[in-house]
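S.K.: Sequence first, then the predicted structure:
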Amino acid sequence: MTRAEKIISTLGYAGLIPFIAACALLYSGAATLANQIFLSYSAIILSFLGGTHWGRLIASDVSLKVSVGLLALLASNVFALLGWA
């Protein structure tokens, strides 16, 4: 595993910490705070994942006239909006 892959893996697993903390808070009696943390962090992660689709398509040579590229951009926005709702 390269250094970059280790960093990516570490950051990916560290991204689970807020989800785990929210679950722990749920069982400690702070259900309202746990729900707020879980929902807001979920929306952030969905927005981040949508942004990765944008970045991938911008960096590639895929034309937006190609239905696959356009569909991916629209889907990324839908996921972000669902997280916000």
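M.R.: Right, received. Where do you want to start?
S.K.: Going by C-alpha atoms from here, please, whenever you check contacts or count neighbours.
M.R.: Noted.
S.K.: At which residues are the helices of the chain located?
M.R.: Under the criterion DSSP state H, the chain contains helices at 3-14, 17-28, 31-59, 67-84.
S.K.: give me the number of residues near residue 83?
M.R.: If you count neighbours by other Cα atoms under 10 Å, residue 83 ends up with 17.
S.K.: A further structure is provided below for comparison with the first:
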Amino acid sequence: MKPSYTFLTTLLGSLGVIPFATATYLNWQNETFLGWSGHELFSTYSAMILSFLSGALWGQLVHKQVSTFGKWLLLSTKLIALAAWLALLMHTTALAIALLLLGFMSIFWLEVRANTLIQPSHSHYFNMRFVITLVVCVLHLLMLYPHY
């Protein structure tokens, strides 16, 4: 990654966590925003971001030589994202959030495994992605906590 993009990538990645944190706060305070509960906001935003990450990774790897395992992993991340969207449509937000959590962990794991296929010199990017993914996963767990 070019040094000029490092700050922008970090800034945009960090700003992307704000809606997760805001929705988690709204959920824990039993508040709404424009008539939407924290669960609804969180799960919808999470599904959009997971779909984006999945599509971006798919786009990076679709023309690369990927192992059979990698192909199955790519397919499984798409299936997890679709299952999460289906759970959202069925209004089972706890299941959707659990599936989205699994999706974020899977996408990160796949992206790290595919690192050598994409560009192996992105250590700053993967450090940032690890921290952001960790924060997002913890927020998913906080969203599930009151339910169990």
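M.R.: Everything's here; your move. In this text, all values refer to a predicted model and were calculated from it rather than measured experimentally.
S.K.: Is residue 17 of the second structure in contact with residue 131, as I believe?
M.R.: No - Residue 17 of the second structure is not in contact with residue 131 according to Cα atoms under 8 Å; the separation is 10.7 Å.
S.K.: Have a look at these two and say which one is more surrounded.
M.R.: More crowded of residue 17 of the second structure and residue 131, by other Cα under 10 Å: residue 17, with 16 against 13.
S.K.: measure the more buried one to residue 60 of the second structure for me?
M.R.: The spacing between residue 17 of the second structure and residue 60 of the second structure, counted by Cα to Cα, to the nearest Å, is 23 Å.
S.K.: How about the contacts made by the residue positioned nearest the centre of the first structure?
M.R.: In the first structure, the residue lying closest to the centroid (Cα atoms, centre = their mean) is residue 45, at 2.6 Å. Under the criterion of Cα atoms under 8 Å, 6 or more residues apart in numbering, residue 45 of the first structure has no neighbours.
S.K.: Counterpart of it over in the second structure?
M.R.: Aligned counterpart of residue 45 of the first structure in the second structure: residue 49 (TM-score structural alignment).
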